[in-house]
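Novice: the sequence isn't on hand, but the structure is:
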């Protein structure tokens, strides 16, 4: 269970509670976005002046010169034996391969595909550790921060060529995150960005599918202006559409409606799962181990680590271009090819030819089917919900959306009833959309909550919206925000009066979440997660205080104000979901 604390800020005498939530507006010269992906990462920017004249004039910055697939580079970090930054992306891959040839790799730190740990980890905190390729551990916050800092510096170098005298504080940064990530994971990224030199005042988190939707919306408008009227239909006023963001790690799905203002509102809470393109890599490697032999592969990895890394890179590259009706050919080392004796169980689906191993089209269909069938079944279930009956279009984005297997499956399953949209360069859509979101500010006005949020209190009595609290051992869950509730970004979500009886000058009100459809009354560790404390100072010599809790939602986090009804003393905080 996450042990977290809501920071207490000095008392504010203002009577207008809503004003305490407002942040001063900053002016920026440019907006830059970092799409920090599980497999690949990228960056882009546009100046404020360019955005005024052309919303789609977005500069994409290549992070290396080796990736022929896109401007993105592999999300790989290499640190030297002292734990200091050495390289990122394809440069990190190449140098580590060189180290592996000379047996120096064991003392270095090589991290790849580590973003998924923020989805799978049960307890995300500031001190969580990551394991690198060789099994050595490093502080996760530092690993993420070093990657973000490298990309940030690349963007700033390019921006300074375009804008004379540009200061770091002149740039608004947008960092993409999956919509299905937990509150803890989102705040982890905020902290990592701060460690990388991006202040919270200059940072905006963008949910990946929402960024994709916004870019496609403006792309459609641009096409209409050039005579293509059909392009706008999916994004007209009141149109409802689904965005399926198919990344390397997760499949991220949101369903939105276009408002008269052009803004979007979420009409069903974000969903998805770990069915991304990396699953296919894992299944291909598993098949190779079954064919070649687990022990042979283990020895190959230990003794020929350079060749093993080349095999992994080959799997990623070949998988991306795999066709539904074609076999997949993988280059293997000469020594490994000599050790292979294909078992009878795989002779119909695998063949060896010189220094290549070939997986049949039928086998590749089987490998892809588990991931593809799971996601299409999930989408089918979402489209049967009463909230999504108005959906007319399905937009597929992300690197995995370029897969022939994915596109074929979605067309066969949904094309008769829905318009299926596959944008060109689907792996760049989220990144460019994030830039647009950074310029627009409140582009997404309504979201739907994924959990029930409430207070964990030892309650003596409840009268209306006043809860009387006493010291006890059993905690009762009092719901503040319901699962599936529509919440407006920036607005007050709810308020409660809590009567607290305490024997000290300090009181702590615990905040919990549960994803049960109907939350149970008593709090336990199995069904509830503690996500924060609201810590307040009570008046001296007073046995009971009535606190007015006011809660608002500001895009990626909840802000809480606790006001003592008697003294007017206010405590402003943000529920910090990360443990100390």
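Specialist: Structure's in. What do you need? Just so it is clear, the structure is predicted and the values come from calculations on it, not from any experiment. Residues are numbered from 1 along each chain as shown.

Novice: CA atoms for contacts and neighbours, from now on please.
Specialist: Will do.

Novice: am I right that residue 430 sits in a helix?
Specialist: Yes. Remark: residue 430 belongs to a helix, assigned using DSSP: H, G, I helix; E, B strand; the rest coil.

Novice: can you give me the strands in the stretch 301-450 of the chain?
Specialist: In the stretch 301-450 of the chain, the segments counted as strands under DSSP state E, counting those that start in this stretch are 328-331, 350-353, 356-359, 391-397, 419-421, 444-448.

Novice: just those strands: most buried one?
Specialist: Counting by mean count of other Cα atoms under 10 Å, strand 391-397 has the highest mean neighbour count of those, with a mean of 23.

Novice: packing partners of that one?
Specialist: Packing partners of strand 391-397 (3 or more Cα pairs under 8 Å, 6 or more residues apart in numbering; DSSP states H and E): helix 208-225, strand 240-246, strand 419-421, helix 426-440.

Novice: same question for the first one: list its buried residues.
Specialist: The one in question is helix 208-225. By neighbour count on 16 or more other Cα atoms under 10 Å, the buried set for helix 208-225 is 208-222.

Novice: take the one below as the second:
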């Protein structure tokens, strides 16, 4: 990659659903470091993606990261803001995490990135006192594979509002996907001998985070290039969903009301209860019955305030058991199995699309689970040659993002996850077009294919078309880029077709009538799509990086 003369440092940001972190490297030596100093934490490679606001109507952040879960705010009744990243996703609105009515998720993201930016500045200036983080740093932000295209534009706006960047469309903020960054990291963990052995072969990267799991199959084209083989996939089945199964288990023992009341009135105790489960049960669980010793959850000792929330027959039963709840082997296994089963189905889906895949890399924080590793090895040992968990898998995305920022030529091609097209006009055809679609000019507005889902596109590959105005006196032409998961879209407003962006090309030479040609080009050079148009008659050129449609955007 060619840098502007001002770039000195590349920072890779892993903005996660439950935990976030960053890595960085100076271009003078490219040795990657991962931040391990956070508010109230030292030695941790990530901190919690959590905010706690001051008593000012969500105007200012009181605590962020780990302290947001552990410190007492000025308003004890206020819960920390969590899981707000999932509002970027395309999951149904009814399943998205709760946010207070007067807090938009764009603001929560911007506020968190602002605090993260302060930590980045501190880390960089401590190591390199002369570095100006606003002008001499290239940020690479990783996005989950299953998130919609609009998420990148929203994150760019949030990064601008967070003062990570000083111009909205600056090249100093770039994007990669989480599985792409993880694949680059895995590639760089291979020895020279391994690299030689795997050239020409494909490998699957399974990024198991807290909220999401992302997958992509890549091919090692040569020692310095990776190609994409399959469409990126993912789902909401990360490690925190095991925590949710634990909470469901507790609800059976103490009652839904008791858990709801604890969460509402004593959130710190609620979180401590989950953290104790993670530390004592979830992390050490191997899935081997002989390894497991029944865990006695002592409510009086670990979460005494929960006692005050339990009522009725459940309270009587717990009193008889001295407020101890046993977590047996099958209980814990049943907490993991629904989540792991989803991950296994995702892996099968990827491997079914490429039967030459020879290795599976497991990365992300949840990949450190011994039971997850065990289940995946049992399921796929006979299907692939090797299943590997690289060193420090929790840092894979951030460190891979740094590598990508230093050398974008590592990525040779990508597989399109969507079908792209544009709105255009063609003559009405009574045999295929409903009469209500016919315009006064005798034309119909239709979806014109530019690039189909599943197409392997080279970096900087372009797709082009030409068109003419609908009317002789038309002074401008409107171009709208459309996106869909359908492969055979016909009209711009049919189900599943969404507008991605638009711009207008001026057509001043009305004396030429309809004989005015406009050239249109779509480029997939980077993760953000660029479009170009040219008025062939007068040579005027138009260029845009699509500012994706964001409904109700208001920070």
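Specialist: Everything's here; your move. In this text, all values refer to a predicted model and were calculated from it rather than measured experimentally.

Novice: could you dump the helices and strands packed on strand 391-397 of structure 1 into TSV and include distance to residue 373 of structure 1?
Specialist: Shown next, in TSV, are these (distance: least, Cα to Cα, whole Å):
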stretch	distance to residue 373 of structure 1
helix 208-225	20
strand 240-246	14
strand 419-421	17
helix 426-440	21
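
Novice: alignment lookup: residue 490 of structure 1 to structure 2.
Specialist: When structure 2 is aligned by TM-score structural alignment, residue 490 of structure 1 is paired with residue 460.

Novice: now that match. Nearest residue, chain neighbours left out?
Specialist: residue 525 (3.6 Å; Cα to Cα, 6 or more residues apart in numbering).

Novice: who's in contact with the aligned residue in structure 1 for the one you found?
Specialist: With TM-score structural alignment defining the correspondence, residue 525 of structure 2 maps onto residue 554 in structure 1. Going by Cα atoms under 8 Å, 6 or more residues apart in numbering, residue 554 of structure 1 touches 489-491.

Novice: show me just the buried residues among the residues you listed.
Specialist: Looks like the contacts of residue 554 of structure 1 have 489-490 buried, using 16+ other Cα under 10 Å.

Novice: how about the contacts of residue 554 of structure 1 in a markdown table, adding distance to residue 405 of structure 1 and secondary structure?
Specialist: Below are the contacts of residue 554 of structure 1 laid out as a markdown table (distance: Cα to Cα, whole Å; DSSP: H, G, I helix; E, B strand; the rest coil):
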| residue | distance to residue 405 of structure 1 | secondary structure |
| --- | --- | --- |
| 489 | 37 | coil |
| 490 | 41 | coil |
| 491 | 43 | coil |
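
Novice: rebuild the contacts of residue 554 of structure 1 as TSV, extending it with distance to residue 283 of structure 1.
Specialist: Shown next, in TSV, are the contacts of residue 554 of structure 1 (distance: Cα to Cα, whole Å):
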residue	distance to residue 283 of structure 1
489	41
490	44
491	46
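
Novice: out of the contacts of residue 554 of structure 1, who's nearest residue 311 of structure 1?
Specialist: For those, the minimum distance to residue 311 of structure 1 (Cα to Cα) is 46.6 Å, reached by residue 489.

Novice: shouldn't that closest one be in contact with residue 447?
Specialist: Yes. With contact defined as Cα atoms under 8 Å, residue 489 of structure 1 reaches residue 447; the gap is 7.4 Å.

Novice: what separation do you get for the residue sitting nearest the centre point of structure 2 and residue 85 of structure 2?
Specialist: Closest to where the C-alpha atoms of structure 2 average out (Cα atoms, centre = their mean) is residue 144, at 2.3 Å. Distance of residue 144 of structure 2 to residue 85 of structure 2, given as Cα to Cα, to the nearest Å: 10 Å.

Novice: go on, residue 3 of structure 2?
Specialist: Taken as Cα to Cα, the span from residue 3 of structure 2 to residue 85 of structure 2 is 30 Å.

Novice: repeat that for residue 473 of structure 2.
Specialist: With Cα to Cα as the criterion, residue 473 of structure 2 and residue 85 of structure 2 are 47 Å apart.

Novice: settle it for me: which of those two has more neighbours?
Specialist: Legend: neighbour count by other Cα atoms under 10 Å for residue 473 of structure 2 and residue 85, higher for residue 85 (20 against 15).

Novice: the counterpart of that one in structure 1 and residue 36 of structure 1: what is the separation?
Specialist: Counting by TM-score structural alignment, residue 85 of structure 2 lines up with residue 115 in structure 1. Taking Cα to Cα as the measure, residue 115 of structure 1 falls 8 Å from residue 36 of structure 1.

Novice: helices of the stretch 1-150 of structure 1, residue ranges please.
Specialist: Along the stretch 1-150 of structure 1, counting by DSSP state H, counting those that start in this stretch, helices occupy 17-21, 48-53, 90-101, 117-120, 140-162.

Novice: to residue 411 of structure 1, which of these lies closest?
Specialist: helix 117-120 (29.0 Å).

Novice: residue 208 of structure 2 corresponds to which position in structure 1?
Specialist: Match for residue 208 of structure 2 (TM-score structural alignment): residue 246.

Novice: neighbours of that match, just the number please.
Specialist: Neighbour number of residue 246 of structure 1 under other Cα under 10 Å is 29.

Novice: just to check, it is in contact with residue 406?
Specialist: No. Look at residue 246 of structure 1 against residue 406 with Cα under 8 Å: they stay out of range, at 9.4 Å.

Novice: about what we covered before: which one, of the helices and strands packed on strand 391-397 of structure 1, ends up nearest to residue 381 of structure 1?
Specialist: The nearest among these, by Cα to Cα, is strand 240-246 at 12.7 Å.

Novice: check the fit of the closest one onto structure 2 and give the mean distance.
Specialist: Strand 240-246 of structure 1, aligned to structure 2 and superposed, deviates on average by 0.5 Å (mean Cα distance after the TM-score superposition for structure 1).
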